[in-house]
Structure formats: structure tokens, C-alpha cells
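Undergrad: Structural data only, the sequence is not supplied:
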């Protein structure tokens, strides 16, 4: 049996990475005071900025990024695993990586994951996003082996691609993650059902820190940072606006228990897909 306390930090990141790094320091200290040994932040911890030119003006490479340096120092100072849900990192050719970084208690980077699926959508009321115009998609899923759990890394829009999470579960992941900056519109419609579905169908814990509220760049994010157990129960949840630190005790034995009750990962069977043209006559016979 392995037990640990996990924390999800809800933020309302602005456009200034230095100010966001200060907020990060304060919220991490609060999570540590609550006993957390694993702490996760939202997508775009370093800056929420939809204007490409303005974003590029404040971006740095990973070695020079203020959030990366701050997170490394915080992980070492507090002796915790600190998972930066993502931050924008300049990668050359006028492109950006939406990158998650997991820092070990000695301050080193234990894992990196670049968001694979780009949020290119056209929503109601004229809301439209084209992440692929700014961000270079990742190509590799990342399963991190922590001393207390195996953790599958994902970011925001990735949560809509169940094959990614199924791959993690089949590889032994006990904790799945999707730190996010969900829009209010998509969050109201889909956040809870997607988060619970990924937990239930994989018999795994789901931990997703989120951005919340109206940001300096004008966008509005849904919030509701959440921690869910392998049976789909919500263990902790934040509200829809403002900062918050939520925590929950994670008992990895619950993963085996859930997968024992409903062994769908073991019951997967190969199948073929057949397509037929259903004529009226054929439909009547059927």
C-alpha cells in the first residue's frame, strides 16, 4: 500500500511570468503546509496570453525561464514533487512548446511532456482558438515513475483523446493528469464528465489543476480543479473563480481494487471494423 497527499493548485495566471512565479511560490507553500508531497499546477502557469506577439516577447528557453527556475527551487526547498502542469517555452523558429515539467525533491527535472493535441476549435458565439499557429505539438507520451505512483502526463485538450490515457493505464499508470486552462464554454459543458470518464474507464486517479476566472488577456477559464478516485468519486474540487489549493489522500491500492471489480483493461479484445451500405431493402430484411 502506498499513500500520499496530492495537491492541485488553482490559479488565475496573468501576462507577467514574474508575478505568476510569485503566486506559484505562495500556493506551493500553502500546499506543503497541508502535507502535500505531490503538487500540480495548471496549464499555462507562467503566462496566460492570447496575443502571439506579446507572448513571444516574454518567453524564454527552458534554462532561462523564471517559472522553471522558481519551480526547481521550490521543489528542492520543500522536498516535494512539483508538477508544473504546463508553461510556454520558446523552442526556436518562432514556435512555442506547451510543456509540462515534473521536478524531483532535489530540484532536477524528472520528466518533460509537450502537449500533443492542439486546441484548434470553432465554438459558439464566435469563440475560436488555433493553438497550432503558435505551439509545436509534442510527439511522445510520458509515464513518470515516482516513488509512490506511476503518473501519466497530459495537458488540457489531451483529455478528449482517451487512447492516450488508455495507453498510460495499460502501461501501469495509477495516476492520470490533465492540468488545464479550459474555456468557460467548454468547461461548463464537458469538464466534469471528461475528467470522471478518464478516471473510471482506466481505474485510475485523475488529478487536474485548472486556471479559473477572467484573465488579463480577456479570456475566461472554467476553474473547478479536481481530484477523482478510480471509481469516479470526486475527492476534492475547487470553485469556478480565483485561487485555491485542494488536497486529497491518494491510496494506490484503490487502483487495483477498482480494476479488480471491473477488469476492462484485461478484457480488451481486438476487433475489425466493417462498413456496409444499408439499402432500403437490406434495412427492411434486417
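TA: Done, it's in. Bear in mind that the values here come from a model prediction, so they are computed numbers and not experimental data.
Undergrad: only C-alpha atoms for contact and neighbour calcs from this point on.
TA: Fine.
Undergrad: Just to check, residue 72 is in contact with residue 101?
TA: No. At 9.7 Å, residue 72 does not count as touching residue 101 under the criterion of Cα atoms under 8 Å.
Undergrad: Neighbours of the residue nearest to residue 32 when sequence neighbours are not counted, how many?
TA: Nearest-residue entry for residue 32: residue 78, 7.1 Å, with adjacent residues in sequence omitted and distances by Cα to Cα, 6 or more residues apart in numbering. Using other Cα atoms under 10 Å, residue 78 has 18 neighbouring residues.
Undergrad: Return the residues in contact with residue 78.
TA: 29, 32, 105 (Cα atoms under 8 Å, 6 or more residues apart in numbering).
Undergrad: which neighbours do residue 72 and residue 101 share?
TA: Joint contacts of residue 72 and residue 101 (Cα under 8 Å, 6+ apart) are residue 109.
Undergrad: before we go on, here's another structure to hold up against the first:
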């Protein structure tokens, strides 16, 4: 089955980002892909979080443009994430799965928020603007059951174990990894999640120098259930196609039935 991956350098203008996304959906269709995956914050990256540009889901112009493109071209879209204003006024870092008729069939709010001080002097406090999600989400797609996550979630394997335990055979990790953390951990963590869950991992990433001054790592990846990297997009923005052999999941899980062998972890006893 042919799928597509968008690697992009999102800016602070939602309209410009929406055009890139719509063009990517069209390119995916012309290349025979049934679904395309996009990065975290596809429609807006802004260090100051520019409240004026963030709308409710019903009024979000980027989401509307992607839904229109999905319906026009008959392509499923995983819009990796988009900043959305919730009814309570707080913001959500929310991912969407959109079917080939333009219908939103799943939503996921990022569970783990990126609050960190890096050795480079970069300081991030995602929780200062965003509210954390409260549930894990998996959804059926033409490629199989897709487990949803966003960026920093990657460091918390229990989420992916829950998703694969619920039937997910593909795991989406849309991201905007910083250069330092990406160079250190990106490939390592994605391959680990694929092996632990015996699932395909599809990670669309932001790349390059953004208008707000941040730099992201790129290297959008597809990893198979055995941990082999099937696609690495490097640092250039663009759309890449990849063909998945869904039989590979059953082959790997038959060889190493890690999901079947999982046990609930008992209370930890500390010994002196």
C-alpha cells in the first residue's frame, strides 16, 4: 500500500502553510498514495504562540483547507497537529485524521507537553500555553489501525504499548524535534518504539530554520516492525512516497510475540 510523508518548514502564516499542505495532498494523490502524514504544528509554528492566529476547530482555516483538499483528491490525511483554541479558552496541540471525503474521523490532543531546558540555552514551556490531552486514540485507516501521538510523546513508551495493545499496527509520531534532541535521540527512539510494538512507525517532521527563529531536525522516518529504517528524508522539505508491506506486521509478531507476552507490571519493591 502506498503512503506519503510530508516534511515541511512551517512558518507563522497559516494561509501559506495551508497552501503547502493542500499541494502535498494533491501530489500524494498523483503518485498513487492513499494517505499522507504531515508534521506537528503543520499549520502554524510561532515561538510566541500568536494567539490571534489560533482559532477554534470550527473556524480554523488550515483544518478547513486540508479537509477540502482531502475530499477533492480522495486522499486520507493525518494532519500531524494544529494549535486549536478549546471551548474553555485554553489551547490544544491537536492532531486530526481526515478521511478521503474530508470528514474528521479522529482527534488527539498531545498528552505529554514539552517543558525542558536544553544545554544549548533553549528553553521550552509548552504547558504555559497548552493544556495536555486526557486520552490515547487509535483509529481505523485504509492502511490499518493507526495509533496517534505527537512529538514529545515519543519518550513515553507506555503510550505506544497501550496503542499497540488496543490493536494499532501503525504508530504516527508527527514532530518538530529540535536539532540537539533530534541528533541525539530521534532515530534511536523511533526504532525502539517500532521494535517494542512490532508496528510500523511513521514520523513526519518539521525541518530547517523557521520564521520564528527555531530550528528543527527533519529526518522524517518510516520504520518497519523489525526496526529497519525504510525511509529517511534527510533535511530537505518535500513529499516522499513509500510502500508498506502490511504482511510484515504478522511476520514479526509471529516471530517475536511481544504484545501477547506483555504482563501488567506489579508494584515495585525496593530492597535495602
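TA: Yes, it's here. Predicted model only: the values in this text are computed from it and were never measured.
Undergrad: Only the buried subset of the contacts of residue 78 of the first structure, as a PyMOL command please.
TA: Burial among those is assessed by 16 or more other Cα atoms under 10 Å; the matching PyMOL selection reads:
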select buried, resi 32+105
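Undergrad: Mind putting the contacts of residue 78 of the first structure into CSV with distance to residue 40 of the first structure?
TA: Shown next, in CSV, are those (distance: Cα to Cα, whole Å):
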residue, distance to residue 40 of the first structure
29, 13
32, 12
105, 14
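Undergrad: got the contacts of residue 78 of the first structure as a markdown table, with secondary structure columns?
TA: What follows is the contacts of residue 78 of the first structure, written out as a markdown table (DSSP: H, G, I helix; E, B strand; the rest coil):
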| residue | secondary structure |
| --- | --- |
| 29 | helix |
| 32 | helix |
| 105 | coil |
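Undergrad: What residue in the second structure is paired with the residue nearest to residue 32 of the first structure?
TA: Structural correspondence for residue 78 of the first structure with respect to the second structure (TM-score structural alignment): residue 73.
Undergrad: and what of residue 34 of the first structure?
TA: In the second structure, the residue equivalent to residue 34 of the first structure is residue 31, according to TM-score structural alignment.
Undergrad: could you check the distance from that match over to residue 77 of the second structure?
TA: Residue 31 of the second structure sits at a distance of 15 Å from residue 77 of the second structure (criterion: Cα to Cα, to the nearest Å).
Undergrad: Of these two, give the one with the bigger neighbour count.
TA: residue 77 (30 against 13).
Undergrad: give me every residue that touches residue 192 of the second structure.
TA: When contacts are taken as Cα under 8 Å, 6+ apart, residue 192 of the second structure is in contact with residue 227.
Undergrad: Could you pull out the strands in the stretch 1-150 of the first structure for me?
TA: Secondary structure of the stretch 1-150 of the first structure (DSSP state E, counting those that start in this stretch): strands located at 3-10, 38-40, 81-92, 95-103, 109-114, 120-122, 128-130, 142-145, 150-153.
Undergrad: Can you check which part of the second structure the biggest helix by length in the first structure sits on?
TA: What stands out as the longest helix in the first structure, according to DSSP state H, is helix 184-202. Helix 184-202 of the first structure corresponds to residues 179-197 of the second structure when matched by TM-score structural alignment.
Undergrad: Kindly report the same for stretch 220-228 of the first structure.
TA: The alignment of stretch 220-228 of the first structure onto the second structure (TM-score structural alignment) covers residues 215-223.
Undergrad: Can you tell me what residue 251 of the second structure aligns to in the first structure?
TA: Taking TM-score structural alignment for the superposition, residue 251 of the second structure sits opposite residue 257 in the first structure.
Undergrad: residues near the counterpart of residue 20 of the first structure in the second structure, how many?
TA: Per TM-score structural alignment, the equivalent position to residue 20 of the first structure in the second structure is residue 17. Burial measure for residue 17 of the second structure: 22 neighbouring residues, criterion other Cα under 10 Å.
Undergrad: which residues does residue 17 of the second structure contact?
TA: Residue 17 of the second structure makes contact with 10, 11, 42, 43, 44, 62 under the criterion Cα under 8 Å, 6+ apart.
Undergrad: my read: the second one touches residue 49, true?
TA: Translated: residue 11 of the second structure. No. Taking contact to mean Cα under 8 Å, the distance of 11.7 Å between residue 11 of the second structure and residue 49 leaves them out of contact.
Undergrad: more crowded one of those two?
TA: residue 11 (20 against 17).
Undergrad: what's the spacing between the more buried one and residue 131 of the second structure?
TA: Here the distance between residue 11 of the second structure and residue 131 of the second structure works out to 22 Å (Cα to Cα).
Undergrad: Run through who's touching stretch 247-257 of the second structure.
TA: Contacts made with stretch 247-257 of the second structure from outside it, assessed by Cα under 8 Å, 6+ apart, are listed as 169, 198, 199, 200, 224, 225, 226, 259.
Undergrad: What's residue 174 of the first structure aligned with over in the second structure?
TA: Applying TM-score structural alignment, one finds that residue 174 of the first structure aligns to residue 169 in the second structure.
Undergrad: what residues are up against that match?
TA: Shown here is residue 169 of the second structure, whose contacts under the criterion Cα under 8 Å, 6+ apart are 144, 145, 146, 147, 198, 199, 200, 249.
Undergrad: same thing but 10 Å
TA: With contacts defined as Cα atoms under 10 Å, 6 or more residues apart in numbering, residue 169 of the second structure is in contact with 138, 140, 143-147, 163, 194, 197-201, 225, 246, 249-250.
Undergrad: Just the buried subset of those residues, please.
TA: By neighbour count, with 16+ other Cα under 10 Å, the contacts of residue 169 of the second structure hold 138, 143, 145-147, 163, 194, 197-201, 225, 246, 249 as buried.
Undergrad: Relative to residue 61 of the first structure, how far out is the aligned residue in the first structure for residue 84 of the second structure?
TA: The criterion is TM-score structural alignment: under it, residue 84 of the second structure has residue 89 as its aligned partner in the first structure. As for residue 89 of the first structure, its distance to residue 61 of the first structure is 6 Å (criterion: Cα to Cα).
Undergrad: These two: which is more packed in?
TA: Relative neighbour count places residue 89 above the other of residue 89 of the first structure and residue 61, with 26 against 15, counting by other Cα under 10 Å.
Undergrad: hey, where'd the helices end up in the second structure?
TA: Counting by DSSP H, the second structure has helices at residues 14-30, 61-73, 157-165, 179-197, 247-255.
Undergrad: closest to residue 115 of the second structure out of those helices?
TA: Set against residue 115 of the second structure and scored by Cα to Cα, the helices of the second structure come closest in helix 179-197, at 13.2 Å.
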